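# Sharing a sequence plus its predicted fold:
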Amino acid sequence: MPFKKLHFDIKEKLSEFEITIPTLFQTKSIPAIKSGANLFCIAPKDSGKTTTLILTTMQKLKCEEVGVAARATVLVENNEKALELYEAFIKFTRHTSLRVYVCDEKQHIDLLKSEIFEGVDILISTPKTMNKLLLLEGVNTTQLKIFNIDDATFLSNKTVNADVLAITQSIHKCQFVIYSEKMNPALQRLESYFMQFARKIAIK
């Protein structure tokens, strides 16, 4: 059972939310993600992808804050999804010391920079804002342990894809996990870049 081997704080939250039985996708993906492999996680809607992303990110960071530089990042399609994912993360991280930060695109980039500088563990952003922050030296990627992309079908947009490739060029020794409902040509092309030798977990 994948849930039994998770951090105590995570298991407490799962118990609180009465989540006891993993989905088929979670049964297959959680151990693979914990192994540290780069992964394409392909599954239909409502398979438990977002919860898996949250749980495995918390597990990777051992449910505790460390230093000031982000150790996990999640890229999402737009600002609305960034805010939604932030709320989902907070439900699970509320009683841990993990610091989750969302780059709200309605805020000025200088404000985002200054708040990130104060210290974050998990950074949620759109590719556009993340790339802008990197160009302005507003985010440090040297400590990243896991880099997630949620609902990654939006990478078929060439501009967004270019932003992601620019971001990943600055990242070394990091696990990459991409979640999507379908494997499309845009995702397959990533195997030529930062997803070389990536495994695929696919549920129909």
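That came through, no problem. Numbering: from 1, shown residues only.
# make it CA atoms for all contacts and neighbour counts henceforth
Fine.
# Now for the chain: which helix has the highest residue count?
Longest helix in the chain, counting residues (DSSP state H): helix 79-93.
# list the buried ones in that helix?
Across helix 79-93, burial judged by 16 or more other C-alpha atoms under 10 Å covers 79, 81-83, 85-86, 89-90, 92-93.
# Identify, from those, the entry nearest to residue 14.
Taking C-alpha to C-alpha as the measure, residue 92 is the one of these closest to residue 14, at 8.4 Å.
# Mind listing what's buried along stretch 109-122?
Applying a neighbour-count criterion of 16+ other C-alpha under 10 Å, the buried positions in stretch 109-122 are 109, 112-113, 116, 119-122.
# Repeat that for stretch 154-170.
Of the residues in stretch 154-170, those with enough neighbours to count as buried (16+ other C-alpha under 10 Å) are 154-155, 160-161, 163-164, 166-168.
# Please list the outside residues in contact with it.
77, 127-128, 130-131, 134, 141, 184-187, 193-194 (C-alpha atoms under 8 Å, 6 or more residues apart in numbering).
# okay, now the one to match up with it:
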Amino acid sequence: MNPKLTTLPKNRTFAAMWSDKLKLNKQLVRSLTDAGYLTPKEMQTRSLSRIIGGQDMIGVGPEGCGKTTTYVLGVLMRLKYGVEEAPRALILVPDKERVIAVTEQFELLNKNDTIRIVSLYAAPGTEAQMNALADGADIVVATPDRARSIYLKLGLNLNKIMMFVVDDADAIVKQGLQLPVNELANSILKCQHLIFTEVLHGKLEHMIAPFMNQPAIIEVDELAEAEAEILDQLLYHVPNFRTKLNLLNLLMHDTEVFTKAVIFVNTRLTAEKILNSLTHVIKKEAAILNPLFFETAGFERIDDFKEQTEKRILIVANELQGFIDVEGVPFIIHLELPDEKETFIDRIIKRDADQETFAITFATDIELSMVKKIEQATGHKIPTAELPEDLIVAKEENKEETKKKPAAKAAATEVRGEAFHEKKDSNKKDYNFSAGTKAKMNKKKKHG
């Protein structure tokens, strides 16, 4: 039997899934099936019709849920042919690596030779990239700072832009690139705006509110199957680092509950700062694992801390190599999230069915994307608790942002710019159990 004949019906079935469900043209359907994209993902089925229809949209979902392919298809469907000298789509991504990856995705799926794609990222000199734009471009994929730089040199024409896309928007905020994004968006008179991100938080909403126009919000949750049993967890979402310190002091004052706790931070220098930020009474009960300075109270091994009764708080830097055995310690607190999610996951996996360690995480807006990655990898959502009523919430340290707050508040009352939305039921905070309260409840269950 001819093998081509046996696979033909199957290929037709896959093609039908793309063409019937999403109304893609035959050329794109063929590109998708040739590239191995057999079935649309949830992000694509829920958002492509909105993109093709020209609606502003925010797509929220974990890495691998199909965000990039979604807007690549949307852009190619809307542009169709290269008819202008000036670009009609501007895609902003955080760094050079993402520029290259997105450009390659366009080249993989675009079989139309008339569509021209230009990449802009940090490189010695701007002349070559400006020349490429001068030769004609339909789609520009760029980092925000590079696009702004070339725009200010009159090398990037934004007069014909139809689609303004910000991908990995949470990473762009984390890198502090909000200003060039806003300047570019404000330089475009009228276009469709698409935002794709792993997490939608306050700082990101503040960036996009001025230019979004009644956006549809598509949220996709794709958790892996839970393969390993993990520790009980709780998440505190705080506005800034100083509030983390206030929350740590507040929790550690409860000596009845927090009899022993390991606090994880990223560097030994930060560990020293955390130790010095503790109130005088708590500081006497705290130490650092392998401290940076010899005069600092510390331990060389975590087992020494477990056995010692005078110290109940141990601060550990993520930069220390090797496995940290927290079994037997009632609480671990991630005051800072590690750079690699595997480091976090390794600490919260239960190695003994009887292990009763409770894991608490403090996270700011820019750390929520790492929280999402951890949830996706473990298959477990981390319950979010409301902040204690007696917590002192520190003001933002960014003076420029503070100055702009009244204007931002006024803008939020307008229809244009309302990026805020009703949270999904699974993400709503509908309880106010502190870690201490929950621990006491557990203790009562065991001994009551």
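Thanks, I have the structure now. As the structure is a computational prediction, the values presented were derived from the model and not from experiment.
# Superposed, how do the two chains score by TM?
TM-score of the superposed chains, computed with TM-score structural alignment, normalised by the length of structure 1, equals 0.93; 203 aligned residues with a C-alpha RMSD of 1.7 Å.
# which among the buried residues of stretch 154-170 of structure 1 gets closest to residue 33 of structure 1?
For those, the minimum distance to residue 33 of structure 1 (C-alpha to C-alpha) is 18.7 Å, reached by residue 168.
# Check the alignment and tell me where the closest one lands in structure 2.
Using TM-score structural alignment, the partner of residue 168 of structure 1 in structure 2 is residue 185.
# returning to that earlier point: in CSV, list the buried residues of stretch 154-170 of structure 1 along with distance to residue 52 of structure 1 and secondary structure.
As requested, the buried residues of stretch 154-170 of structure 1 are arranged in CSV below (distance: C-alpha to C-alpha, whole Å; DSSP: H, G, I helix; E, B strand; the rest coil):
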residue, distance to residue 52 of structure 1, secondary structure
154, 20, helix
155, 20, helix
160, 24, helix
161, 24, helix
163, 25, helix
164, 22, helix
166, 26, helix
167, 23, helix
168, 22, helix
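# JSON lines please, covering these and showing distance to residue 177 of structure 1.
Putting these into JSON lines (distance: C-alpha to C-alpha, whole Å) gives the following:
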{"residue": "154", "distance to residue 177 of structure 1": "15"}
{"residue": "155", "distance to residue 177 of structure 1": "14"}
{"residue": "160", "distance to residue 177 of structure 1": "17"}
{"residue": "161", "distance to residue 177 of structure 1": "15"}
{"residue": "163", "distance to residue 177 of structure 1": "17"}
{"residue": "164", "distance to residue 177 of structure 1": "13"}
{"residue": "166", "distance to residue 177 of structure 1": "17"}
{"residue": "167", "distance to residue 177 of structure 1": "15"}
{"residue": "168", "distance to residue 177 of structure 1": "12"}
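# For the stretch 101-250 of structure 2, which segments count as helices?
Shown for the stretch 101-250 of structure 2, the helices assigned by DSSP state H, counting those that start in this stretch span residues 127-134, 144-152, 169-174, 178-186, 202-208, 241-252.
# Comparing the fourth one with structure 1, how large is the average distance?
Once the two are superposed, helix 178-186 of structure 2 sits an average of 0.7 Å from its aligned residues in structure 1 (mean C-alpha distance after the TM-score superposition for structure 1).
# Centre-most residue in structure 2?
Centre of structure 2 computed as the mean C-alpha position; nearest residue by C-alpha atoms, centre = their mean is residue 369, 2.6 Å away.
# So what does that residue match up with in structure 1?
With TM-score structural alignment defining the correspondence, residue 369 of structure 2 maps onto no position in structure 1.
# Am I right that residue 369 of structure 2 is in a strand?
No: secondary structure of residue 369 of structure 2, determined by DSSP: H, G, I helix; E, B strand; the rest coil: helix, with no strand assignment.
# burial of residue 46 of structure 2, as a residue count?
Per other C-alpha atoms under 10 Å, the neighbour tally for residue 46 of structure 2 reads 17.
# Tell me the counterpart of it in structure 1.
Under the alignment (TM-score structural alignment), residue 46 of structure 2 pairs with residue 28 in structure 1.
# Was I right to think that match contacts residue 201?
Yes: judged on C-alpha atoms under 8 Å, residue 28 of structure 1 makes contact with residue 201 at a distance of 7.1 Å.
# all strands of structure 1, in order?
Using DSSP state E, the strands found in structure 1 span residues 39-42, 72-75, 100-102, 122-125, 146-149, 175-180, 199-202.
# Just put the ones you listed in JSON lines and tack on distance to residue 48 of structure 1.
Putting the strands of structure 1 into JSON lines (distance: least, C-alpha to C-alpha, whole Å) gives the following:
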{"stretch": "strand 39-42", "distance to residue 48 of structure 1": "11"}
{"stretch": "strand 72-75", "distance to residue 48 of structure 1": "16"}
{"stretch": "strand 100-102", "distance to residue 48 of structure 1": "20"}
{"stretch": "strand 122-125", "distance to residue 48 of structure 1": "19"}
{"stretch": "strand 146-149", "distance to residue 48 of structure 1": "15"}
{"stretch": "strand 175-180", "distance to residue 48 of structure 1": "11"}
{"stretch": "strand 199-202", "distance to residue 48 of structure 1": "13"}
